[in-house]
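**Q** all I have is the shape, not the residue letters:
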């Protein structure tokens, strides 16, 4: 296994380009496939790309905030001490790999945005304390927990179809409760088996000691922000005063209490961002310290800002040209009532390369796969979860979702994708068994 992971890492390092190059190549490929496989002309595909280019703008901003706000929170004095205290208790590289994987899995099951940030921040702190731990595998392990998100409490597809008035209510025969999706036997089997075995699998991928790639702990220490001497002015006083921090903190906490009291434990990306921002403001103490941390954090978001629009353009080409329909129909044509869920899962994994948004992919594939499920009398709830797991599965080798973790860690996609490829294979087997036999 160590030889295979070493070989995989070598191949990825030599062949996997920067995520921007990856999305640029993908853009050209989808355009060509659209011209060849659909009635669309080259000009049509260009128009679909341009019309869709800003289709993920609000989502892009959400991702920028989740990354920046998580960075701000992690660099607050209290949070730094908390992460450092937890990391300092870990002594062995093997323990570091397993613990960071498990923490990421649990956090991503609760909420994917929270899990992506917390896993990477915790891994980065561990790297400062534990010697001889492979930094690439550590960050890959933190990211690998993301595989579980669509089978968890914040899965966008199961939560969408559990909401009255969802777009596919007629095709699915009404609202589908989470007892038939998130808490169904096959989904719980997949979640539990991955939860207990993935930490061990990641530990198994640890390279030999002579091949370990460590990181200099001093490179992971954030520079202390230096502030100019206080002046006897109103502006200087407000910047250093904790009064505004207390007032904004009270407003934010009051809103969060109201939200959770009236809506239950309903976590979405906006609420996670609100929690991160309010806690960041409170824990930094003064507006001056908070703004300095924000200025530092925003530097890590450039990859998201300039790459997500290209994925939105790809989404536009895939959906408007009918290319996603072509891919899905091919899988349907080779399915029967036993293999239908499995091929739905695989088709979703393929489409996810081109439409790496759970909500976007559901909009593209749901009409096709649910109609097919009704034709062969398959369970529409399980069909929805097969799409959900396919969407989550190939995220392991799709750089789109790795960008936040990579930005926090200071790595490139090619540094971790060699390990993530084996995570893809391992978890794919577990998901396939769960969908086929339960």
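**A** Okay, I see it. All of these numbers come straight from a predicted model, not from anything done at the bench.
**Q** make it CA atoms for all contacts and neighbour counts henceforth
**A** Noted.
**Q** leaving out sequence neighbours, find the closest residue to residue 205.
**A** residue 2 (6.0 Å; C-alpha to C-alpha, 6 or more residues apart in numbering).
**Q** show me the contacts for the one you found.
**A** 204, 205, 206, 207, 208 (C-alpha atoms under 8 Å, 6 or more residues apart in numbering).
**Q** could I have the buried ones of the residues you listed as ChimeraX selection syntax?
**A** With 16 or more other C-alpha atoms under 10 Å as the burial test, the buried ones among the contacts of residue 2 are selected in ChimeraX as follows:
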select :205,206,207
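**Q** try it against this one:
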């Protein structure tokens, strides 16, 4: 009954709403009524890809075998993603970071400013590290919802996720750029294709991908457009749905944090083990050990320490940082315990996405689609076409690193044939792939777990943001491609 009332209220036309807010609210009313939750989404996607494979001539048995072969193909990546979410959560809920979030939540003074501010923080933090951003901005959004009266909790939640749908892949943790910059991370077959267009050099340094002025400009343009759209996306107070109306209880972050830390610390106990759990001694020793290793790890790479960054390194940094910020091992254990539910969606759904990956990668489906796109392309149209293709494929294979392995061979080969800058095609892939996250709920799961929402609550807003930002991406990648030489 309450849901029906909200749906009716969301479809009314009120004078205080902007056109973008009306679009977002109508999409939200639709998704709340018709869209399945994230797990249902991946199940539907499985059979859509199966049907697409049949339509392109693949046999049912080939598709079934590919699905089974791919089901566990992402198991290592699944654990890495689960750990990066848990590590990011543990950092974000530490006392120093909680105090920072509480101060930041006081900055916006109106519902509209709160939504735009959350969007900006989400994109800036995701540029630094996407996993940290997912949790940090979600906790910030929850605290802002408590402080700013009348803010729409759905729009706030959607903006907390915005970094993953815009600029994350252009940042310091972007998978594709890091892969092509390191011989250890890039498959040999991809390096051979890169070398064909670079006089035998099989890698593309970061100075030719995310650190070019064109890439920085493209990222800045998307950032500005997204913040402006977030401002106009906010619904009028009459149609805002608060956290309380969504059934989400909001408590002061610092009070909640202090209470949980006190419970975790408890009494000192008489056993030596109790003392070790509550003493910072082991934290200091492990921190020194980890720092020693990281210094050796980064200095072992000649000329480009950035090439030493991979998911395992990022996870190690997050775990060590979280341990140091929590200071006492018992508090770190409690933070990880509370953060683990945020990774449950990854653990359940990644194998099914692996099955989808298998039907695309282990059959001829991917090459058939890509071959058609290349056949109708030219030097001018190739960047926007690949941005569109990356976004479409990203809906079904929501993994920037794994999906790049699928796309890289024919994207780089086609770039060589059409004389399009290879490094720019990595940037194009990044922007297109990130945009797909606004259309499918997979990477929303950690943010949703913190906020207490479901994917259908925020996807109307993320879809409206996609409609505003993705055309800008297509224009930017097309225009700026003309300023780059072919190696």
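**A** Arrived safely, thanks for sending. Keep in mind it's a predicted model, so treat the numbers as computed, not measured.
**Q** picking that back up, same list (the contacts of residue 2 of structure 1) but as a markdown table, adding distance to residue 235 of structure 1 and secondary structure.
**A** Shown next, in a markdown table, are the contacts of residue 2 of structure 1 (distance: C-alpha to C-alpha, whole Å; DSSP: H, G, I helix; E, B strand; the rest coil):
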| residue | distance to residue 235 of structure 1 | secondary structure |
| --- | --- | --- |
| 204 | 56 | helix |
| 205 | 54 | coil |
| 206 | 53 | coil |
| 207 | 54 | coil |
| 208 | 56 | coil |
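**Q** please name the residues that touch the aligned partner of residue 210 of structure 1 in structure 2.
**A** When structure 2 is aligned by TM-score structural alignment, residue 210 of structure 1 is paired with residue 238. By C-alpha under 8 Å, 6+ apart, the contact list for residue 238 of structure 2 is empty.
**Q** check the one 4 residues further on too.
**A** If a contact means C-alpha under 8 Å, 6+ apart, then residue 242 of structure 2 has 145, 150, 151, 152, 153, 154 as its contacts.
**Q** can you pull out the helices in the stretch 101-250 of structure 1?
**A** Applying DSSP state H, counting those that start in this stretch to the stretch 101-250 of structure 1 gives helices spanning 112-129, 135-144, 156-161, 169-172, 185-204, 234-240, 243-263.
**Q** pick the most buried one from those.
**A** Of all these, helix 135-144 has the most neighbours on average by mean count of other C-alpha atoms under 10 Å, namely a mean of 29.
**Q** show me what the lengthiest helix in structure 1 is packed up against.
**A** Determined from DSSP state H, the single longest helix within structure 1 is helix 413-437. Other helices and strands packing on helix 413-437 of structure 1, by 3 or more C-alpha pairs under 8 Å, 6 or more residues apart in numbering; DSSP states H and E, are helix 2-15, helix 135-144, helix 185-204, helix 340-354, helix 380-393, helix 399-409.
**Q** and the second one against structure 2, how far off on average?
**A** Same thing as helix 135-144 of structure 1. Superposed on structure 2, helix 135-144 of structure 1 shows a mean distance to its aligned partners of 1.3 Å (mean C-alpha distance after the TM-score superposition for structure 1).
**Q** want to try CSV for the helices of the stretch 101-250 of structure 1, with distance to residue 385 of structure 1 as columns?
**A** CSV is the format used below for the helices of the stretch 101-250 of structure 1 (distance: least, C-alpha to C-alpha, whole Å):
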stretch, distance to residue 385 of structure 1
helix 112-129, 16
helix 135-144, 19
helix 156-161, 7
helix 169-172, 13
helix 185-204, 8
helix 234-240, 49
helix 243-263, 24
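**Q** of these, which is nearest residue 422 of structure 1?
**A** helix 185-204 (9.1 Å; C-alpha to C-alpha).
**Q** what comes into contact with the closest one?
**A** Contacts to helix 185-204 of structure 1, defined as C-alpha under 8 Å, 6+ apart, come from residues 1-2, 94, 97-99, 101-102, 105, 137, 141, 148, 151, 181-182, 423, 427, 430-431, 434-435, 438.
**Q** ok, average deviation of it from structure 2?
**A** Mean deviation of helix 185-204 of structure 1 relative to structure 2 after superposition (mean C-alpha distance after the TM-score superposition for structure 1): 1.7 Å.
**Q** chain center to that helix, what's the gap?
**A** 18 Å (C-alpha atoms, centre = their mean, to the nearest Å).
**Q** next: stretch 121-129 of structure 2.
**A** Put simply, stretch 121-129 of structure 2 sits 10 Å off its chain's centre (C-alpha atoms, centre = their mean).
**Q** start and end residues in structure 1 for it, please.
**A** Going by TM-score structural alignment: stretch 121-129 of structure 2 matches residues 103-111.
**Q** mean shift of the longest helix of structure 1 relative to structure 2?
**A** Relative to structure 2, helix 413-437 of structure 1 is 1.1 Å off (mean C-alpha distance after the TM-score superposition for structure 1).
**Q** got the buried residues for that helix?
**A** Within helix 413-437 of structure 1, the residues that qualify as buried by neighbour count (16+ other C-alpha under 10 Å) are 413-424, 427-428, 430-432, 434-435.
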